[in-house]
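Peer 1: could you look at this predicted model? Sequence included:
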Amino acid sequence: MKVVILLTDRCVGSMAMSLIDGLITLNYCHLKAGGERPLFEWVTASMDGKAVTPFNGMTLMPDCSIHQAFADTRTPLDEQLWVVPSIYDAISRQSKIVDALARLQPMVDVVADHYQRGGRVASCCTGSFLLAAAGLFDHCPALMHWRSELNFRQLFPRVRVDTRSVLADYGRIVCTTGGAQTTYQLVLHLAEKVGSRDLALTGAKMMQVDRFPTPPTAFSATDDDKPHNDDLVRLAQARFRESLHDPVNMELAAQQLNISSRQFKRRFQQATGVSPLKYLQKERLKRACQLLENSRLTSARIAFDVGYQDESNFRRLFKRELGMTMEKYRDQFGFQPGSQPAPASTHVADVQALS
């Protein structure tokens, strides 16, 4: 398989380099196992073939331009995979993303042409913005880092988003989520797809990368609220966070804010992207994660402290939403034995200031 790695200014350069390192490792493992020739070859390409400067400031010199890569017909299309770059600006202000996509429109057009003539494409993290701009997500969800979800939804409201999966293969489109290991997960997936399961396992061991990594939902569980300008909804959010242990009546919550229940649900959904009940559930899970990270409380006590009388029900909810058990989460993110747990942050807003 030939992998064409696209480069651009302000891309995440480390992802391109780690992708190449991973492919080198797979070729080594394949040859050591008796393979006659390397499974992968690669080439890097920028829009004009000139050097690019990733966001880390280190200059990268590509092998060719995207038009040269497009014109190269020596490798059949079904054996080519074009990997679009991750855009660092996608976690910044939306205006920066709009400017970046406008600047990258020539690359978007060539990627779209490559796909339309039968080629394969892949995105790492916020590379999904480029594939969405190319119109390639009409029938499948886009994967990306959870910090980029809000910006993506605002720019591409008709495209479904998946921030729960590590990787998705839609046939001629492959997407990976964000983070330090995202390119290695793509590499291991290609190892199994082009080579074998044994090659993927061998490569994972060689690179010391988890073949089945922690679900992205575990990393985003304690993320802060998304910003918005609806003071009434902000007040409701603060009150929810202050009363996680207590039963919440949404009708009463709306009355206390002098608004109808229907208007309350509509405004809350519009401002936060989720319903009031879903938000409350998220905050209870967030508080449980903080307690698992910073205390020695039992799971039963944690479930009770966040408003669940039935520990088993909460355990099922936790595993369903975060993709791991409470014990696994504590092992992954909790304090190490012998260390002093830190006070768990409650992240409670000043309700009086909002009232």
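Peer 2: It's in.

Peer 1: please make it C-alpha for all contacts and neighbour counts, starting now.
Peer 2: OK.

Peer 1: now the spatially most central residue of the chain: how far from Cys125?
Peer 2: The residue lying closest to the centre of the chain (Cα atoms, centre = their mean) is His145, at 2.3 Å. According to Cα to Cα, to the nearest Å, His145 and Cys125 sit 6 Å apart.

Peer 1: now for Glu251: which residues touch it?
Peer 2: Ser261 (Cα atoms under 8 Å, 6 or more residues apart in numbering).

Peer 1: host element of it?
Peer 2: Secondary structure from DSSP states H and E places Glu251 in helix 250-256.

Peer 1: for that helix, buried residues please.
Peer 2: Within helix 250-256, the residues scored as buried using 16 or more other Cα atoms under 10 Å are Ala253, Ala254.

Peer 1: quick check: next helix or strand after that helix?
Peer 2: Proceeding C-terminally, helix 250-256 gives way to helix 261-272 as the next helix or strand, assigned by DSSP H and E.

Peer 1: who does the helix or strand following that next one touch, helix- and strand-wise?
Peer 2: For helix 261-272, the following helix or strand on the C-terminal side (DSSP H and E) is helix 276-294. Taking 3 or more Cα pairs under 8 Å, 6 or more residues apart in numbering; DSSP states H and E as contact, the helices and strands that helix 276-294 lies on are helix 231-242, helix 261-272, helix 299-305, helix 326-333.

Peer 1: what are the ranges of the strands in the stretch 101-250 of the chain?
Peer 2: Per DSSP state E, counting those that start in this stretch, the stretch 101-250 of the chain has strands spanning 120-124, 142-143, 161-162, 167-169, 173-176. These are given in chain order.

Peer 1: which residues touch stretch 18-29?
Peer 2: With Cα under 8 Å, 6+ apart, stretch 18-29 has contacts from 38-42, 183-184, 187, 191, 199-200, 202-203, 206-207.

Peer 1: now with 7 Å?
Peer 2: Counting by Cα atoms under 7 Å, 6 or more residues apart in numbering, the neighbours of stretch 18-29 from elsewhere in the structure are Pro38, Leu39, Phe40, Thr183, Tyr184, Val187, Ala191, Thr202, Gly203.

Peer 1: from those residues, which ones fall inside helices?
Peer 2: Thr183, Tyr184, Val187, Thr202, Gly203 (DSSP state H).

Peer 1: check it against this one:
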Amino acid sequence: MTHLVAVLALDGVIAFELGIPARIFGGARDPAGRPLYRVATCTLDGGPVATSADFRIAVDHGPELLERADTVVVPASADSSPEAVDAAFTPALAAALARIRPGTRLMSICTGSFLLAAAGLLDGRPATTHWRYTARFARLFPQVRLDPDVLYTDDGDVLTSGGVAAGVDLCLHVVRRDHGSAVANAVARNCLVPPWREGGQKQYVEAPSPPAATGQGTSAVRAWALEHLDRPLALKQLADRAGMSVRTFTRRFREETGSSPGQWITVQRAERARQLLERTDLSIDQVARESGFGTAASLRLQLRGRLDVAPSAYRRTFRADPGVRRTS
């Protein structure tokens, strides 16, 4: 059975956030091109609802959809004031949320977390919301373990995200968690968004393919470096390959990539390590050598600093068997 993602659209829903689950989950495919998720939208009564923009949306489902969902997503509505939250948390919403089966994965995008919190579904759980509303959230829901400084939180079956683009990050994170990086990266490339920004709000953009070796600038050197990440890559060696002085090479490299050569190489090595952890059975020591970190201790330090996770834990979390279609 294809994993069913139910998106609950409430009155005043923000159209951008409403469309994120369909765009991300709806674009996930297995190697044969079959969809890995089915995304459906519902309202509290199956009727149209107003959006925060100048149009209304009509849906095909009422709250009964929530009874069958494997994942339920609550996107943001325009108003998160205490009065608006009280007004939105009607008996009809409480009854709809009560239809959700135990163990169903719950997700909120932006201020959708206010409604999950109002329902008591975030009590004792880590959660986040849009940075503009974190102080208000903390006052309203002191029983929630609010983390105001992250893009998203993942507490297993309950996940929350900050505003707008962080909802994209969260959905990609879930696809990666369910089906591995290859599937998530393909979705991200189709959407022209970074495949990976970890929840601690440290942007982490992987390079799915080497840069084109144009013979100009530093692209040819970067392509060569990606093929030799397991070797020492000294700055002078890279500059010599580009036929530039170290100073000129460093300046051109930063203009083209936005980072220094050393920073870029470290990011690429971390990405190589992540791929090896997800896709191979190499030991942690072998992954460290193949990715250029040299030792398992160095690899652990890098992943801890970037992703706040140990290599073995990362492998357990993100490695997925492409032949298994998960439903939860």
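Peer 2: That came in fine, so what should we check first? These numbers were taken from a predicted model, which means no experiment stands behind them.

Peer 1: in JSON lines: the helices and strands packed on helix 276-294 of the first structure, plus mean neighbour count and distance to Gly118 of the first structure.
Peer 2: Putting these into JSON lines (neighbours: other Cα atoms under 10 Å; distance: least, Cα to Cα, whole Å) gives the following:
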{"stretch": "helix 231-242", "mean neighbour count": "19", "distance to Gly118 of the first structure": "47"}
{"stretch": "helix 261-272", "mean neighbour count": "17", "distance to Gly118 of the first structure": "39"}
{"stretch": "helix 299-305", "mean neighbour count": "19", "distance to Gly118 of the first structure": "51"}
{"stretch": "helix 326-333", "mean neighbour count": "16", "distance to Gly118 of the first structure": "42"}
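
Peer 1: what's stretch 57-76 of the first structure in contact with?
Peer 2: Contacts with stretch 57-76 of the first structure, where a contact means Cα under 7 Å, 6+ apart, come from Val43, Thr44, Ala45, Ser46, Met47, Asp48, Gly49, Lys50, Ala51, Val52, Thr53, His114.

Peer 1: what do we get in the second structure for the last one?
Peer 2: To tie it back to what came earlier, the one meant is His114 of the first structure. Using TM-score structural alignment, the partner of His114 of the first structure in the second structure is Ile100.

Peer 1: ok, the fifth one next?
Peer 2: Under the alignment (TM-score structural alignment), Met47 of the first structure pairs with Leu44 of the second structure.

Peer 1: tell me, how many residues neighbour that match?
Peer 2: The criterion is other Cα atoms under 10 Å. On that basis, Leu44 of the second structure has 21 neighbouring residues.

Peer 1: got it, and Thr90 of the second structure?
Peer 2: If you count neighbours by other Cα under 10 Å, Thr90 of the second structure ends up with 11.

Peer 1: what do you get for Glu256 of the second structure?
Peer 2: 12.

Peer 1: show me the one of the helices and strands packed on helix 276-294 of the first structure that comes nearest Gly179 of the first structure.
Peer 2: Shortest distance between Gly179 of the first structure and those, using Cα to Cα, is found for helix 326-333: 16.1 Å.

Peer 1: what does the closest one correspond to over in the second structure?
Peer 2: Helix 326-333 of the first structure lines up with nothing in the second structure when matched by TM-score structural alignment.

Peer 1: same check, this time on stretch 261-270 of the first structure
Peer 2: When stretch 261-270 of the first structure is compared against the second structure (TM-score structural alignment), none of its residues find a partner.

Peer 1: got it, and stretch 132-143 of the first structure?
Peer 2: In the comparison with the second structure, stretch 132-143 of the first structure aligns to the range 117-128 (TM-score structural alignment).

Peer 1: starting at the chain centroid, how far to that stretch?
Peer 2: Remark: stretch 117-128 of the second structure is offset 20 Å from the chain centroid, using Cα atoms, centre = their mean, to the nearest Å.

Peer 1: that one: which residues count as buried?
Peer 2: Buried positions in stretch 117-128 of the second structure, judged by neighbour count with 16+ other Cα under 10 Å: Ala117, Ala118, Leu122, Asp123, Arg125, Pro126, Ala127, Thr128.

Peer 1: now do stretch 142-153 of the first structure
Peer 2: For stretch 142-153 of the first structure, by 16+ other Cα under 10 Å, it's Ala142, Leu143, Met144, His145, Trp146, Arg147, Ser148, Glu149, Leu150, Asn151, Phe152.

Peer 1: between those, which is nearest Ala303 of the first structure?
Peer 2: Out of those, the member with the shortest distance to Ala303 of the first structure (by Cα to Cα) is Trp146, at 25.5 Å.

Peer 1: so that closest one touches Thr163, yeah?
Peer 2: Yes. Because the distance of 5.6 Å satisfies Cα atoms under 7 Å, Trp146 of the first structure is recorded as touching Thr163.

Peer 1: just to revisit the earlier point, burial check on the residue nearest to the match of Met47 of the first structure when sequence neighbours are not counted, number of neighbours?
Peer 2: The shortest distance from Leu44 of the second structure to any residue other than its chain neighbours is 5.3 Å, reached at Pro63 (Cα to Cα, 6 or more residues apart in numbering). By the criterion of other Cα under 10 Å, Pro63 of the second structure has 23 neighbours.

Peer 1: distance of Pro63 of the second structure relative to Asp154 of the second structure?
Peer 2: Pro63 of the second structure sits 25 Å away from Asp154 of the second structure, going by Cα to Cα.

Peer 1: also Pro194 of the second structure?
Peer 2: For Pro194 of the second structure, the distance to Asp154 of the second structure (Cα to Cα) stands at 19 Å.

Peer 1: and what of Val73 of the second structure?
Peer 2: In this structure, Val73 of the second structure and Asp154 of the second structure are separated by 14 Å, where distance is defined by Cα to Cα.

Peer 1: so which of these two has more stuff around it?
Peer 2: Neighbours were counted for Val73 of the second structure and for Asp154 using other Cα under 10 Å; Val73 has more, 24 against 18.

Peer 1: done for today, thanks.
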